[in-house]
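J.: predicted coordinates and the sequence they were generated for:
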Amino acid sequence: MKLFKFLGCIYFFVASACVGQQKQDKIDGISFVASRDAINQLHVAPVVNINANYAAIMPFGFIRELEHPEIIFNTERQWFGETRKGAKQYVEELRKGNIKIMVKPQIWVSRGEFTGFIKMNSEDNWKALEDSYSKFILEYASLSQEINAEIFCIGTELENFIASRPQFWETLIIEVKKVYKGKLTYAANWNEYTKTPFWEQLDYIGIDAYFPVSELKTPTIEDCKAGWESHKSEIKTYSKTFNKPILFTEFGYRSVDFSGKAPWRSDREMGDVNMEAQLNTTQALFEMFWHEDWFAGGFIWKWFHDHERVGGKDNSQFTPQNKPVEAIVKTYYSK
């Protein structure tokens, strides 16, 4: 009888540990926007309140134009949260709320040009860009090791750069691994990930998941789920091909009419507020992916530090803050 009780206790503890591990393994993340200011626990509390367990911290480098090879980063002219010092301070505060970290350095091109179009016009400029980008990424790989970040993202939506200089990226990943010992990913745009050549060297297949799912003004949840079917099938196949989990390095929808038609659009031309469209597109994504064992989770785009002053009923942008969709995020992040 004692032996059975002993074995029963072992089974209980092992089963409990497995359940706890499964919950920890799902990444319920927010993309934490860099600001002018340092943050404190008042800014972290809303992140904890929606049951997030991860935050993407996004220091920035700047390029003057698409054909310019110099990346300017970690300077006093940048906002605090965009620098190494600021990123570290954000992480230290978020850690107090038991939030895990993905460091995701990003590039901003003047006038908001799409980073996927970055392409040099000479071999000298390509080499200059490679040198500049290496310094940028290794700076934040070093920070990621220093703060023990759980994940480091080596780039975001750089399709032309990768297609034109694949050997550079192979070498860069080797150099990053000398500096940083945690998990690695890359944030490929939704229509780029199948062309990204180095997934075997990384731990997650990262996708900025702005897939078109419906052309309706106010799609229902079922409309959006139907629109996901072909995309999901391809994503699942890709995961199995490389035996790597899928991570949505960004996901989310604007609170506007036609929010599922071209979810990547951030321009001001789309201004008609539609909370139901944002609610339905977001819930459909959760219903399609969050239960899948090959799906690691994701980071909703985007979350601002000063929660009480952002989002709300008149806001047409991506943030879920102070909108009906925030409750959906909180519910799924609690499961």
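T.: Yes, it's here.
J.: please make it C-alpha for all contacts and neighbour counts, starting now.
T.: OK.
J.: residues contacting residue 314?
T.: Residues near residue 314 by Cα atoms under 8 Å, 6 or more residues apart in numbering: residue 273.
J.: surely it is in a strand?
T.: No: counting by DSSP: H, G, I helix; E, B strand; the rest coil, residue 314 is located in no strand; its state is coil.
J.: from residue 26, how far off is it?
T.: 32 Å (Cα to Cα, to the nearest Å).
J.: ok, residue 37 next?
T.: Where residue 26 is concerned, residue 37 sits at a distance of 30 Å (Cα to Cα).
J.: next: residue 103.
T.: For residue 103, the distance to residue 26 - Cα to Cα - is 17 Å.
J.: before we move on, back to that, of residue 37 and residue 26, which one has the most company?
T.: For residue 37 and residue 26, the more surrounded residue by other Cα atoms under 10 Å is residue 26, and the numbers stand at 21 against 13.
J.: test my guess that the more buried one contacts residue 297.
T.: Yes: shown here, residue 26 and residue 297 form a contact pair, counting by Cα atoms under 8 Å, at 5.3 Å.
J.: the residue most central in space within the chain: which element?
T.: For the chain, the residue sitting closest to the mean C-alpha position, by Cα atoms, centre = their mean, is residue 249 at 2.7 Å. Counting by DSSP states H and E, the element that carries residue 249 is strand 246-251.
J.: now the element after that strand, going C-ward?
T.: helix 275-289.
J.: tell me the buried residues in that following helix?
T.: By neighbour count with 16 or more other Cα atoms under 10 Å, helix 275-289 contains the buried residues 275-286, 289.
J.: next, format those as a markdown table and append distance to residue 240.
T.: Shown next, in a markdown table, are the buried residues of helix 275-289 (distance: Cα to Cα, whole Å):
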| residue | distance to residue 240 |
| --- | --- |
| 275 | 35 |
| 276 | 34 |
| 277 | 32 |
| 278 | 30 |
| 279 | 30 |
| 280 | 28 |
| 281 | 26 |
| 282 | 25 |
| 283 | 25 |
| 284 | 23 |
| 285 | 20 |
| 286 | 20 |
| 289 | 15 |
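J.: ok, second structure coming up, stack it against the first:
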Amino acid sequence: MRSRLPLLAIFPVTVLSLVLGAPFVLGNHPVRWEAGSALPKVVIGGSETSATPSGKKSESSPSDSPSSSSSPSSSTNALQVAKPWKKGMPQWGVQLYWEEETKKRSDTFIENQARKHAKYLIGLGANSVSLSFPYFIGGRTSDELSAGPKTPSPERLEQVLKVFKDAGFRTTLRPILDEGNLKQNNGWRGNIEPASRSAWFASYTKLLKPYLKAAEATKTNTFVIGTELNSLEGDPGWDTLVASAEKTFPGEVSYDANWDNYVTGRIDMPVNHLGVDAYFPVKVPDTAPVSDLVEGWNTWLDKKATGPLPNILVSETGIGAMKGAYHAPGDFYARRALNPKVQANWYKAVCEVVQDRKMQGIYWWSLWFDDDPNTKPDDKVASRLDFAGRPLSEKAIKSCFTSDYAGPGTDTAS
């Protein structure tokens, strides 16, 4: 059975400097088990049968799960988003993470999995999906980036993207630097220091080209050119890389910043859209009302800018369904006692913040591609971040995704 312990850090919250310092050391992204505006040239300144790989059991979803009572029939014609995304509407989505299995799955399996996830997401009321996949580096100072055995091929990604596109979803393709080779020195993708940055960017450009072509072939809406690469933000190498990407891919080229740099740093990237991977710690008890969580999020966001944030997308967020998670939502190592209400209330709060501040939407972390979202998680082995099969969390997501929020009306690309 595959281990799914995400490579993320425990974020202390007692002292602000420690809260902000931890991500620079260990990061906050679960890849293996894991102001206010972003205009062209973004400069944000100042102010987851028998047990499945994730440990889920082959049980029916709860009666109030969106995958059972509210999703459409399994016929191809019924696989359609109720209200397809259009420019200006909120992006209500999920990060679907895909690692190829050691024993490569058949194309038929891949097709069926994509349809299974599409059906589940339609039941949640989602209109968007971001397909995340890993690429690899030799070490913290390496100049070479590569696809690995766990990296899906561009052709396989096209197959999955097409299923979602045909179903009416807004689609994003999102390569993420895997941290497996960084563990020995407690590294994370945000503090890599290539010996030669020019060689690193040349290698990255070569790596991305076939994936950009796959995105173009499937009319994918967005290609995320980089995710949580704090140490490389602002490097002149991005100008050439993005210009090259735009020659191949006519859609939206974006960058997803880590939350720490977003609130304290200057995100200087030559892209036409900015997302934030948001794991803001809020020091409140598990019994705290949703309003306290909302206040906590707003306190963090206000460090950047007060008021509406119509050009900002919550490109990734989540939290464990366990006690104490509010203090460190980016702590993906912990496996404390279950508390599903903690997760559900967090989802409610984030949704409220996104709507109140007129943000572009939310992508929840995450669904694992080889998992069956229609099963209950086996909590002895499953990630605490799993929300599929947790009725309270599914209800909160669906309530958010089917709300009356019309969106910021200022999306920069279709």
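T.: Perfect, I can see it now. Since the model is a prediction, treat every value here as computed from it, not as a measurement.
J.: where in structure 2 does the strand holding residue 249 of structure 1 fall?
T.: Mapping strand 246-251 of structure 1 onto structure 2 (TM-score structural alignment) gives residues 312-317.
J.: and the helices in the stretch 51-200 of structure 2?
T.: Counting by DSSP state H, counting those that start in this stretch, the stretch 51-200 of structure 2 has helices at residues 107-124, 154-166, 197-217.
J.: looking at those, which is closest to residue 308 of structure 2?
T.: Each of those has some distance to residue 308 of structure 2 by Cα to Cα; the shortest is helix 107-124, at 26.1 Å.
J.: and the closest one, what other elements does it pack with?
T.: Judged by 3 or more Cα pairs under 8 Å, 6 or more residues apart in numbering; DSSP states H and E, the packing partners of helix 107-124 of structure 2 are helix 154-166, helix 391-401.
J.: what would those helices look like in CSV with mean neighbour count?
T.: Formatted as CSV, these follow (neighbours: other Cα atoms under 10 Å):
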stretch, mean neighbour count
helix 154-166, 20
helix 391-401, 20
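J.: mind putting these into a markdown table with distance to residue 177 of structure 2?
T.: Formatted as a markdown table, those follow (distance: least, Cα to Cα, whole Å):
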| stretch | distance to residue 177 of structure 2 |
| --- | --- |
| helix 154-166 | 16 |
| helix 391-401 | 28 |
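J.: nearest to residue 323 of structure 2, out of these?
T.: Nearest to residue 323 of structure 2, of these and by Cα to Cα, is helix 391-401 at 14.8 Å.
J.: quick one, that closest one and helix 107-124 angle?
T.: Counting by axes from the mean of the first three to the mean of the last three Cα atoms, to 10 degrees, helix 391-401 of structure 2 lies at 70 degrees to helix 107-124.
J.: contact partners for the aligned partner of residue 198 of structure 1 in structure 2?
T.: Superposed on structure 2 with TM-score structural alignment, residue 198 of structure 1 falls opposite residue 268. Residue 268 of structure 2 sits next to 41-44, 233-234 when contact means Cα under 8 Å, 6+ apart.
J.: same question for residue 213 of structure 2.
T.: With Cα under 8 Å, 6+ apart, residue 213 of structure 2 has these contacts: 248-249.
J.: identify the residue of structure 1 aligned to it.
T.: Using TM-score structural alignment, residue 213 of structure 2 lines up with residue 142 in structure 1.
J.: circling back: so the match of residue 198 of structure 1, which state does it fall into?
T.: Assignment for residue 268 of structure 2 (three-state DSSP): strand.
J.: ranges for the strands of structure 2?
T.: In structure 2, the strands defined using DSSP state E lie at 42-44, 91-97, 128-137, 145-146, 170-177, 222-227, 252-258, 267-269, 274-277, 312-317, 361-368.
J.: quick one, which of those strands gets closest to residue 16 of structure 2.
T.: Comparing the strands of structure 2 by Cα to Cα, strand 252-258 comes nearest, at 16.2 Å.
J.: residue range for that closest one in structure 1?
T.: Going by TM-score structural alignment, strand 252-258 of structure 2 sits over residues 183-189 in structure 1.
J.: average gap between the matching stretch and structure 2?
T.: Taken over the aligned residues, the distance from stretch 183-189 of structure 1 to structure 2 averages 1.0 Å (mean Cα distance after the TM-score superposition for structure 1).
J.: may I see the buried residues of that stretch?
T.: Result for stretch 183-189 of structure 1 [16+ other Cα under 10 Å]: buried residues 184-189.
J.: coming back round to it: now the strands of structure 2 as TSV including distance to residue 375 of structure 2?
T.: Converted to TSV, those look like this (distance: least, Cα to Cα, whole Å):
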stretch	distance to residue 375 of structure 2
strand 42-44	41
strand 91-97	16
strand 128-137	20
strand 145-146	34
strand 170-177	25
strand 222-227	30
strand 252-258	30
strand 267-269	40
strand 274-277	27
strand 312-317	22
strand 361-368	12
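J.: residue 209 of structure 2 is nearest to which of those strands?
T.: Comparing the strands of structure 2 by Cα to Cα, strand 222-227 comes nearest, at 10.9 Å.
J.: ok and the closest one relative to helix 197-217, angle-wise?
T.: Going by the same axes, to 10 degrees, strand 222-227 of structure 2 makes 160 degrees with helix 197-217.
J.: and strand 222-227 of structure 2, what does it pack onto?
T.: Strand 222-227 of structure 2 is packed against strand 170-177, strand 252-258, with contacts defined by 3+ Cα pairs under 8 Å, 6+ apart.
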